[in-house]
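Asker: need coordinates for the below:
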Amino acid sequence: MTTVTTRTVAYPADGLTMLGHLALPAGTGPRPAVLLGPEGPGLNDVQRHRADALAELGYVALAFDLHGGRWFTDPQEMLARVTPLLADPDRMRDIGHAALDVLRAEPRTDPDRIAAIGYGTGGAIALELGRAGVDLRAIGTVNAVTTGRPGEAARIRCPVWAGVGSEDPIMPPEQREAFTAEMQAAGVDWRLVVYGGAEHAFHHPSVEHTVLPGVRHHPLHAERAWRDIVNLLAECLPLTE
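Answerer: Here you go, the predicted model:
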């Protein structure tokens, strides 16, 4: 296992002081980098550990914050903050750009080789960065097959991979169809993986505390989705380039 260095980085966004988790791989030279967005409740150790795992592979990784260092345990309180955020593409982009600026400012980051991946709300933000025309090597989302404003998907300049559970009531079949139609019409290089039997947030091992229906951990598909993301990065953001 390679030596990974981590630190908390504070930065302003959305009127809050965000507390991101930066993970650096061994070595001293510039490396490709990954912006990692958390699900609606916020940044917790699950996503911090994913950033660390990416750094072990050789990437600079920043798990960004959504709520000023807060993790929501009350689903209704979380929805009260996240629902208007998801309805505001410009606000999502501002949160994403603020984190991207932190990642680009890290001396170990190769600014020309950055990918954005995210889960739930964090995935929606990654997609909005693409729709804003940000120069990314890849976009990967889990549980976020969100659509954007008309025509803006044509600005996406990289492959898009999306994973979703077949039984996800928050991202149902009609939402998946709208997403793929948007990507196809925009000429995006897109892929969608539907994980059979999985519900929303199937990738997150501690979601059982929630009272929201249709939210359940699926360990097998969680591992598969992670491997799919790592394969996306290996294809689009190779470490040996």
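Asker: contacts, neighbours, all on C-alpha from now
Answerer: Will do.
Asker: quick check: the residue sitting nearest the centre point of the chain vs Thr6, distance?
Answerer: For the chain, the residue whose C-alpha lies nearest the mean C-alpha position (Cα atoms, centre = their mean) is Gly118; its distance is 1.0 Å. Counting by Cα to Cα, to the nearest Å, the gap between Gly118 and Thr6 amounts to 19 Å.
Asker: what's the spacing between the residue sitting furthest away from the middle of the chain and Ser206?
Answerer: For the chain, the C-alpha farthest from the mean C-alpha position belongs to Thr28; by Cα atoms, centre = their mean, that distance is 25.9 Å. Taking Cα to Cα as the criterion, Thr28 is separated from Ser206 by 35 Å.
Asker: and Gly123, what helix or strand is that in?
Answerer: In this structure, Gly123 sits in helix 121-131 according to DSSP states H and E.
Asker: now do the helix or strand following that helix: everything it contacts.
Answerer: Later in the chain than helix 121-131, the nearest helix or strand by DSSP H and E is strand 139-142. Strand 139-142 is touched from outside by 115-120, 123-124, 126-127, 130, 158-164, 225, 229, 232, with contacts defined as Cα atoms under 8 Å, 6 or more residues apart in numbering.
Asker: and the next helix or strand after strand 139-142, what other elements does it pack with?
Answerer: Counting by DSSP H and E, the element after strand 139-142 in chain order, helix or strand, is strand 160-165. Secondary-structure packing of strand 160-165 (3 or more Cα pairs under 8 Å, 6 or more residues apart in numbering; DSSP states H and E): strand 139-142, strand 190-195.
Asker: any idea which helix or strand comes after the last one?
Answerer: The helix or strand immediately downstream of strand 190-195 is helix 219-236, counting by DSSP H and E.
Asker: so Met18, which of the three states?
Answerer: strand (DSSP: H, G, I helix; E, B strand; the rest coil).
Asker: can you give me the buried ones in stretch 133-146?
Answerer: Taking 16 or more other Cα atoms under 10 Å as the basis for neighbour counts, the residues of stretch 133-146 that come out buried are 134-146.
Asker: one more, please, to line up against the first structure:
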Amino acid sequence: MPDIDLAGPGAARRLTGYLVRPDGEGPWPGVVLVHEAFGLDPVQRGLAETMAGLGYLTLAVDLFSNGGARRCLVSTFRSLVSGKGPALDDIATGREYLRSSPECTGKVGIIGFCMGGGFALLTAPDFDASAPNYGFLPRDESVLENACPIVASYGGKDVSLRGAAAKLEATLTKAGVPHDVKEYPGAGHSFLNGGESGPKIMRPLLRVAGMGPEPVAAADAWARIDAFFTEHLAAPAR
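Answerer: Modelled structure (predicted):
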């Protein structure tokens, strides 16, 4: 399926996305997918297809549309840290694209992986359900006080996010946000990926660091995401 133009004619910035429709007839609940730091590569597109297979009109927004990862990565992480900037605007554009689509019920969730998991937490107040996967917690955790329901997954072997699952659990419990947070002891970072991602030259190093697929944990995490999104996105918003 070809990418779609989300920016429209005459836009100052380029923005594309990968839209995947479920089988059958809509309308369907929508899901914005936010990719990991390596970009919207075939592995991340595969995750969008998995989400569509669960029955969601899925739009993977390419945060690196306007120049590629080399040019956009720093500014995108700057948006993640500051809570403002083009990356947040791009995610909002994707959300409104789905909400305005006749193929969508009007209910829209967000799912993110790695860097995208951080954005799924940061923008949780703007969606109907959120699934951050191994995402960094917002610097200002008060944004989670008004968050939508959250289903989050972390790997116990992910040294970059040690303690994040427990901290998120405590924050959401205190805020009274419906949630399901789980840490998988045998999994590391990027365990939901269906294959190895990132530049080929880096993949041996990523494997040594314990990053990559872990099918058993991934199957359980997908089942939890499916059940949680069914509960919180099934009721039509229109």
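Asker: quick one on the thing from earlier: so which of the helices and strands packed on strand 160-165 of the first structure is nearest Gly15 of the first structure?
Answerer: Put simply, out of these the one that sits nearest Gly15 of the first structure is strand 139-142, at 25.3 Å, with distance taken as Cα to Cα.
Asker: what span of the second structure is the closest one aligned with?
Answerer: Residues 130-133 of the second structure are where strand 139-142 of the first structure aligns, taking TM-score structural alignment as the criterion.
Asker: distance from the matching stretch to the first structure after superposition?
Answerer: In the superposition with the first structure, the average deviation recorded for stretch 130-133 of the second structure is 0.9 Å (mean Cα distance after the TM-score superposition for the first structure).
Asker: next one: that stretch to chain centre, how far?
Answerer: The chain centroid and the centroid of stretch 130-133 of the second structure are separated by 6 Å under Cα atoms, centre = their mean, to the nearest Å.
Asker: circling back to that earlier point, quick check: closest non-adjacent residue to the residue mapped onto the residue nearest to the centre of the first structure from the second structure.
Answerer: Under the alignment defined by TM-score structural alignment, Gly118 of the first structure is paired with Gly112 of the second structure. Spatial nearest neighbour of Gly112 of the second structure, chain neighbours left out: Val34 (4.6 Å); criterion: Cα to Cα, 6 or more residues apart in numbering.
Asker: okay, now that neighbour: neighbour count?
Answerer: Counted with other Cα atoms under 10 Å, residues neighbouring Val34 of the second structure total 29.
Asker: repeat for the one 3 residues further on
Answerer: By other Cα under 10 Å, the residues close to Ala37 of the second structure number 17.
Asker: residues contacting it?
Answerer: The contact partners of Ala37 of the second structure, by Cα under 8 Å, 6+ apart, come to 69, 73, 114-116.
Asker: need those residues in JSON lines (columns: neighbour count and distance to Ala7 of the second structure).
Answerer: Converted to JSON lines, the contacts of Ala37 of the second structure look like this (neighbours: other Cα atoms under 10 Å; distance: Cα to Cα, whole Å):
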{"residue": "Ala69", "neighbour count": "18", "distance to Ala7 of the second structure": "18"}
{"residue": "Leu73", "neighbour count": "17", "distance to Ala7 of the second structure": "19"}
{"residue": "Cys114", "neighbour count": "21", "distance to Ala7 of the second structure": "25"}
{"residue": "Met115", "neighbour count": "22", "distance to Ala7 of the second structure": "22"}
{"residue": "Gly116", "neighbour count": "26", "distance to Ala7 of the second structure": "20"}
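Asker: how about residues contacting the longest strand along the second structure?
Answerer: Once the second structure is assigned using DSSP state E, the strand that runs over the most residues is strand 104-113. Applying Cα under 8 Å, 6+ apart, the set of residues contacting strand 104-113 of the second structure from outside is 26-36, 57, 95, 98-100, 117-120, 124, 127-135, 190, 229, 233-238.
Asker: how big is the angle separating it from helix 215-233?
Answerer: With axes from the mean of the first three to the mean of the last three Cα atoms, to 10 degrees defining the directions, strand 104-113 of the second structure sits at 150 degrees from helix 215-233.
Asker: centre of the chain to strand 104-113 of the second structure, how far?
Answerer: Centre to centre, stretch against its chain (Cα atoms, centre = their mean), the figure for strand 104-113 of the second structure is 9 Å.
Asker: kindly report the same for stretch 230-238 of the second structure.
Answerer: In terms of Cα atoms, centre = their mean, the gap separating the centre of stretch 230-238 of the second structure from the centre of its chain is 18 Å.
Asker: and Ala7 of the second structure, how far is that from Gly26 of the second structure?
Answerer: Taking Cα to Cα as the criterion, Ala7 of the second structure is separated from Gly26 of the second structure by 24 Å.
Asker: wait, Gly96 of the first structure touches Gly123, no?
Answerer: No - at 10.2 Å, Gly96 of the first structure and Gly123 do not qualify as touching, with contact defined as Cα atoms under 8 Å.
Asker: so what sits against both of those two?
Answerer: Applying Cα under 8 Å, 6+ apart, one finds that no residue jointly contacts Gly96 of the first structure and Gly123.
Asker: and Ala63 of the first structure, what does it touch?
Answerer: Counting by Cα under 8 Å, 6+ apart, Ala63 of the first structure touches 20-22, 35-38, 43, 47-48, 51.
Asker: I'd like a version of those residues in CSV, one that adds distance to Ala186 of the first structure and secondary structure as further columns.
Answerer: Output for the contacts of Ala63 of the first structure, formatted as CSV (distance: Cα to Cα, whole Å; DSSP: H, G, I helix; E, B strand; the rest coil):
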residue, distance to Ala186 of the first structure, secondary structure
Gly20, 32, strand
His21, 33, strand
Leu22, 33, strand
Leu35, 23, strand
Leu36, 24, strand
Gly37, 24, strand
Pro38, 26, coil
Leu43, 31, coil
Gln47, 30, helix
Arg48, 33, helix
Ala51, 30, helix
